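> Model the structure of this input:
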Amino acid sequence: MTERTFRRGRRIGVDVGDARIGVASCDPDGMLATPVETVPAGPASQARLVAIAEEYAAVEVVVGLPRSLNGGEGPAAAKVRVYAGELAARLAPVPVRLVDERMSTVTATHGLRASGVKAKKGRSVIDQAAAVVILQSALDGEKAAGRPPGQRVEPAQPAAGDDPGRPNE
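Here you go, the predicted model:
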């Protein structure tokens, strides 16, 4: 019987949406993912995610990749792939990984409704809860498989004319 190893360190979970970005973190032993905050989507969102990763001394950032139920990828997944590539460039050398997030928002919504949170009041909380579901799933998957979850994101290359020393906001 082989012993599975778990890479120790805090991770940040991210649920990217058009309006809001849910953020979660875990303890250094990867036992439990917890909500951190909801970041408004937009030009300053990546700078805030970098600041959170630094604040938590993250060893990795896990971004949910929205797939259809049959596993395919649509326009939302393409947007998240671009966003994750840009985030990876800003966070390097901290790795960014994409993990399947199918049903994370549905799972989060059901859990919050069961605890009495109303949908309209809880939109930003739902984003955080979805990030928790994404991160907890990645942690559990790594512990079960003995290897990092999902796929590592290669940092995006700056577009021609962009100043690589200046963050894009």
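
> from here on, contacts and neighbour counts on C-alpha atoms
OK.

> Surely Met31 forms part of a helix?
No: the assignment for Met31 (DSSP: H, G, I helix; E, B strand; the rest coil) gives coil, which keeps it out of a helix.

> Need the three-state assignment for the nearest residue to it once chain neighbours are set aside.
With Cα to Cα, 6 or more residues apart in numbering as the criterion, Met31 has its nearest non-adjacent residue at 7.7 Å, and that residue is Leu139. Per three-state DSSP, the secondary structure class of Leu139 is helix.

> what do you get for the one 10 residues further on?
With three-state DSSP as the basis, the three-state label of Pro149 is coil.

> Next, the structure of the following sequence, for comparison with the previous one:
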Amino acid sequence: MAGDDFRRGVRLGVDVGLVRVGVAVCDPDGMLATPLRTLKRDAKKNHDLRLLADLAVEREAIQVYVGLPRSLGGGETASTRMARDYAQSLAERLRSAGSGATVWLVDERLTTVSAHRSLREAGLDGRKHRQVVDQVAAADILQHALNMQKSLKRDVGVAVECDSRPATDQT
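Take a look at the predicted model:
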């Protein structure tokens, strides 16, 4: 992406957790990210990765933003490594499915906290948060990436490569 051009196309946002994966989608003009669904995490059979890749292909997504959880100080954690591995697996699965979608890692510090706050303010019972909080966090991740992309007039985040080459940092 260069200059004032914003490449039209659907984008997905992903919030990866140990138990669930939240997914959000935006319109082709990148105006609004909306929660889409929550997938049950399946680290052994990778069923969630298959479903996510299918969603990207079905919606003809051009980019997928995976949230990169860092410590408040910006450091790496076990969750950071898990998100990197997940994004790498997703990029490879998308490529093997024939999708041209690129996968990007974007900082997601405090998105889940923010999502819980938004749900509370919307009046949703705390016990029901678990069902949708990951989707809302994914929408926050995607909306933040869209806003930055439009503001900076370039792709944002760290591109995930499908081979062993180092990733390119665009932030």
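
> Just give me the match in structure 2 for the residue nearest to Met31 of structure 1.
When structure 2 is aligned by TM-score structural alignment, Leu139 of structure 1 is paired with Leu146.

> so where is stretch 48-66 of structure 2 in structure 1?
Mapped onto structure 1 using TM-score structural alignment, stretch 48-66 of structure 2 covers residues 45-63.

> end to end, how far does the matching stretch reach?
Using Cα to Cα, to the nearest Å, one end of stretch 45-63 of structure 1 lies 14 Å from the other.

> Give me the distance between it and the centre of its chain.
Stretch 45-63 of structure 1 sits 9 Å away from the centroid of its parent chain (Cα atoms, centre = their mean, to the nearest Å).

> May I ask you to confirm that the match of Leu139 of structure 1 is in contact with Gly30?
Yes: with contact defined as Cα atoms under 8 Å, Leu146 of structure 2 reaches Gly30; the gap is 6.3 Å.

> Who has more neighbours out of these two?
Each of Leu146 of structure 2 and Gly30 has its neighbours counted (other Cα atoms under 10 Å); Leu146 has more, 24 against 21.

> From Val57 of structure 2, how far out is the more buried one?
The gap separating Leu146 of structure 2 from Val57 of structure 2 is 20 Å, by Cα to Cα.

> so is Val64 of structure 2 in a helix, a strand, or just coil?
Three-state assignment for Val64 of structure 2 (three-state DSSP): strand.

> Against Met31 of structure 2, how distant is it?
Distance, Val64 of structure 2 to Met31 of structure 2, using Cα to Cα: 15 Å.

> what about the helices in structure 2?
Using DSSP state H, the helices of structure 2 run over residues 47-58, 78-96, 111-121, 129-152.

> equivalent range in structure 1 for the third one?
Correspondence between helix 111-121 of structure 2 and structure 1 is established over residues 104-114, with TM-score structural alignment as the criterion.

> Kind regards, and thank you for your time.
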